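Trainee: this is a predicted model, with the sequence first.
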Amino acid sequence: MGVMKRFEQRLEGLVNGTFAKVFKSEVQPVEIAGALQRECDNNATIWNRERTVVPNDFIVELSTPDYERLSPYSGQLGDELSGLVRDYAKQQR
């Protein structure tokens, strides 16, 4: 991993962590989608020129209030996030 990528990740973690503590807002589905995309990017394994493997099984942990707010939509949200991650992985080929 390059120096700039590590710097970007550390800065992102610092900013997101600090803002999350100061501004405790509700998590939005788009934030979950972004986190899943980052997980794919950060854990991609190149096996050969024609094959790259990315994570395909995720556990999303939410705060209790966010879980209670989003759980009525869990089936639809899960399907939507699965499709987004699948499409994202295909675009990265």
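Mentor: Here it is on my side, so go on.
Trainee: contacts, neighbours, all on C-alpha from now
Mentor: Will do.
Trainee: what residues does the strand or helix carrying Gly83 touch?
Mentor: Assigned by DSSP states H and E, Gly83 belongs to helix 74-91. Helix 74-91 has contacts (C-alpha atoms under 8 Å, 6 or more residues apart in numbering) with Pro29, Ala33, Leu36, Gln37, Cys40, Val54.
Trainee: now the buried members of these.
Mentor: By neighbour count, with 16 or more other C-alpha atoms under 10 Å, the contacts of helix 74-91 hold Ala33, Leu36, Gln37, Cys40 as buried.
Trainee: the structure to be compared is supplied as follows:
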Amino acid sequence: MGALSALEQTLENRWEALWARLLDKEPVEVVDALRRECDDNAVVCGRGRVMVPNAYDVELPDEVHEHLGRSGTEVGQALTDSLSRHAERRGYEWAGPLTVHVARCPDVPNGRYRVAGRVMPHVSADGFFRAAH
């Protein structure tokens, strides 16, 4: 592991520790769940080429979602950044632009969170322009 990778891992660990202190470890569990969802859905497409879903949904109970909203933190972006670093370390390629959407869900099955990944194709502005004419 190079010096830059070690530094990135240290920063990642500190970020996770901060989240754990803020919200009783749930965000660390959510990050781990996102990584598992990414890893579990990786598809080998050729020699040295592994594709993973690019759209992830994180559903949180009302009270957790409200708490995150009050903290003023861009949770979706922070989760996206963390998942992006994970994929980079693993050598994954995204099926399209990466997004992590955080939503409120009153009936999360485990009472804490639900994570799901899928491939969401990227539609370019050129495609819209050609379709309109």
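Mentor: Arrived safely. Since this is a predicted model, take the numbers as computed values, not measurements.
Trainee: what span of the second structure is the longest helix seen in the first structure aligned with?
Mentor: If you go by DSSP state H, the first structure has its longest helix at helix 3-22. Using TM-score structural alignment, helix 3-22 of the first structure lines up with nothing in the second structure.
Trainee: state the distance from Asp32 of the second structure to Ala3 of the second structure.
Mentor: Noted for Asp32 of the second structure: a distance of 24 Å to Ala3 of the second structure, by C-alpha to C-alpha, to the nearest Å.
Trainee: neighbour count for the two, which is higher?
Mentor: Under the criterion of other C-alpha atoms under 10 Å, the comparison of Asp32 of the second structure against Ala3 puts Asp32 first, with 15 against 8.
Trainee: strands along the second structure, start to end?
Mentor: Taking DSSP state E to define them, one finds strands in the second structure at 43-46, 49-52, 55-60, 92-94, 99-104, 114-118.
Trainee: and Glu12 of the first structure, how close does it get to Ala44 of the first structure?
Mentor: As judged by C-alpha to C-alpha, Glu12 of the first structure and Ala44 of the first structure stand 19 Å apart.
Trainee: count of residues packed around the equivalent of Pro53 of the second structure over in the first structure?
Mentor: Under the alignment (TM-score structural alignment), Pro53 of the second structure maps onto Pro55 of the first structure. Using other C-alpha under 10 Å, Pro55 of the first structure is surrounded by 16 other residues.
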